[in-house]
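Trainee: mind folding the following:
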Amino acid sequence: MRRIIVPVFVLTALFCLLAASAALAAPEAPKDPVEMKYPDDGNKYAPIMFMHTDKHLGVAGGCATCHHKWDGKAEITGCRVEGCHSDTSREMKREPTSYDSAFHSKDAKMSCVGCHTANLKDNPDFKGPKKCNDCHSKK
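Mentor: Model prediction:
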């Protein structure tokens, strides 16, 4: 019996140590709202003030679900960095590299609309935004 208990105890302790170090290494999400505004929209819409709520922070995959290019070590950047969603043109707005697609792709669970659509499908009582005007308001 002792031959089993000691290795199980050691493995459990190692697992707890690894889990604790991963939790400590995770960056702290902004406590204040983050202003998100589509560049070059002619000030048609008011900026969206995004809060990293407990529901967002509790998403499986953590920060890397939305910040999908993040390596887990470097500082987290916004979506408009080169090599991610830097294309702000209206002509290419449905392309995966477009800024619009980062938030509005219905097929990508890492986008706001994709995640909210999946949540609504799984849970009809989903309380998050469901329509465009739930996030976007005209100035």
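Trainee: please count neighbours and contacts with C-alpha atoms only from this point.
Mentor: Fine.
Trainee: in this structure, which spans are strands?
Mentor: 34-36, 48-50 (DSSP state E).
Trainee: in a markdown table: those, plus mean neighbour count.
Mentor: Formatted as a markdown table, these follow (neighbours: other CA atoms under 10 Å):
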| stretch | mean neighbour count |
| --- | --- |
| strand 34-36 | 12 |
| strand 48-50 | 13 |
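Trainee: so for Cys66, which of those strands sits nearest?
Mentor: Closest approach to Cys66 among the strands of the chain (CA to CA): strand 48-50, 12.9 Å.
Trainee: this one as well, want them side by side:
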Amino acid sequence: MKQLFLISVALLAFSLTGAALAGDTKVEAALELPTGTITLEAPQGAGYKATLSPVIFPHSLHFSYSCQECHHTWDGNGTLKSCGTSGCHENFWALKPSQKDASKKNVKSLVGAFHQVCRDCHRKEAAQQKAAGSKSITTGPVACTGCHPDPHAEVVNSDESLSIPLGIINIKAPEEVETTRGPVGFPHGLHFQFACKVCHHDWDGESEVEVCSSCHDETEPSGTRNIKDEANQMYYLAAYHNVCVTCHRDTVKKQKAAKKALAQGKIGKADLPKAAPVHCNGCHSPS
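Mentor: Below is the predicted model of the structure:
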């Protein structure tokens, strides 16, 4: 008899609140982001008795991935809904062919969705590390008991959270700097397709996120005026430009390559990626 494995689901609600951050950021709304551990368990009323324990999910350990890696339909601005929300992965188990809705044929069951996102990602990372010749594989578990420990784990939910700014963040130069260009209106929500640590590279995933200039606090270049000069690593202007402009230039390259594929009929217009600004006036408002 085939043994059935139950995976748990968390019914998480991420709320929007009014917020204003100190330093060079100011926004009107924020996302309350849970840190620490979240227990994923079978939803009440699922009609199934779990045979395996709930999953203790270390949310903050996954901030090296983009939010949309898991929350794949989130627009970066609205409220985050649970995976089992009506219209999403609302069926706990896969339906029989006679029960399926033809309009939802590509929507996986809740069990299938969790296993595909979590376990398959762990397997993929392990395979990549092996292919790279790594002798020590560092990734999440792939065996059932690695996520569903026996005896059953207790439900543990951390009450800790962080307020993550949404909308436009106004990035300004330090007060003591006389600028020749205006501030940058940074659309934070549009960047949730990237991992938090792409920009906040020293963040531990749990403590408050500090503004970049709290670390990169030098207001004058230490070396040459070249932002690529290693001596300018802590120069605030070099830090911003190295992260932002370098990434934006990559989007331009990807768009150019995609346009060639579009001309060859390999992709459609809907698949054409957007390119971010790379020129001064594209980011800086008039001073």
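Trainee: what's the TM-score for these two chains?
Mentor: The TM-score (TM-score structural alignment, normalised by the length of the first structure) is 0.69; 124 aligned residues with a CA RMSD of 3.1 Å.
Trainee: sorry, back to before: and of the strands of the first structure, who's closest to Glu91 of the first structure?
Mentor: Nearest to Glu91 of the first structure, of all the strands of the first structure, is strand 34-36, at 20.6 Å by CA to CA.
Trainee: out of the strands of the first structure, which gets nearest to His85 of the first structure?
Mentor: Of all the strands of the first structure, strand 34-36 comes closest under CA to CA, at 13.6 Å.
Trainee: I'd assumed Ser111 was in contact with Ala102 of the first structure.
Mentor: Yes. Here Ala102 of the first structure reaches Ser111: they are 5.3 Å apart, a contact under CA atoms under 8 Å.
Trainee: now do the helices in the second structure.
Mentor: With DSSP state H as the criterion, the second structure has helices at 110-114, 120-131, 144-147, 196-199, 236-263, 280-283.
Trainee: buried deepest among the ones you listed, which one?
Mentor: For those, the largest average neighbour count (mean count of other CA atoms under 10 Å) is found in helix 110-114, namely a mean of 20.
Trainee: and for that one, what span of the first structure is it aligned with?
Mentor: Per the alignment by TM-score structural alignment, helix 110-114 of the second structure matches no residues in the first structure.
Trainee: quick revisit: present the strands of the first structure as a markdown table; the columns should include distance to Ala20 of the first structure.
Mentor: Putting the strands of the first structure into a markdown table (distance: least, CA to CA, whole Å) gives the following:
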| stretch | distance to Ala20 of the first structure |
| --- | --- |
| strand 34-36 | 28 |
| strand 48-50 | 28 |
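Trainee: of all the ones you listed, which one is nearest Ser86 of the first structure?
Mentor: Here strand 34-36 is closest among those (CA to CA), at 14.2 Å.
Trainee: what separation do you get for the residue nearest the centre of the first structure and Cys79 of the first structure?
Mentor: Per CA atoms, centre = their mean, the C-alpha nearest to the average position across the first structure is that of Cys66, at 2.6 Å. Using CA to CA, to the nearest Å, one gets 9 Å for the distance from Cys66 of the first structure to Cys79 of the first structure.
Trainee: and for Ala118 of the first structure?
Mentor: 21 Å.
Trainee: for Tyr38 of the first structure, same thing?
Mentor: 11 Å.
Trainee: neighbour count for those two, which is higher?
Mentor: Cys79 (21 against 16; other CA atoms under 10 Å).
Trainee: residue contacts, that one?
Mentor: By CA atoms under 8 Å, 6 or more residues apart in numbering, the contact list for Cys79 of the first structure reads His67, His85, Ser86, Tyr99, Ala102.
Trainee: now with 6 Å?
Mentor: His85 (CA atoms under 6 Å, 6 or more residues apart in numbering).
Trainee: what lines up with it in the second structure?
Mentor: So Cys79 of the first structure corresponds to Cys212, using TM-score structural alignment.
Trainee: how close does the counterpart of the residue nearest to the centre of the first structure in the second structure sit to Gln255 of the second structure?
Mentor: The equivalent of Cys66 of the first structure in the second structure is Cys199 (alignment by TM-score structural alignment). Using CA to CA, Cys199 of the second structure is found at 22 Å from Gln255 of the second structure.
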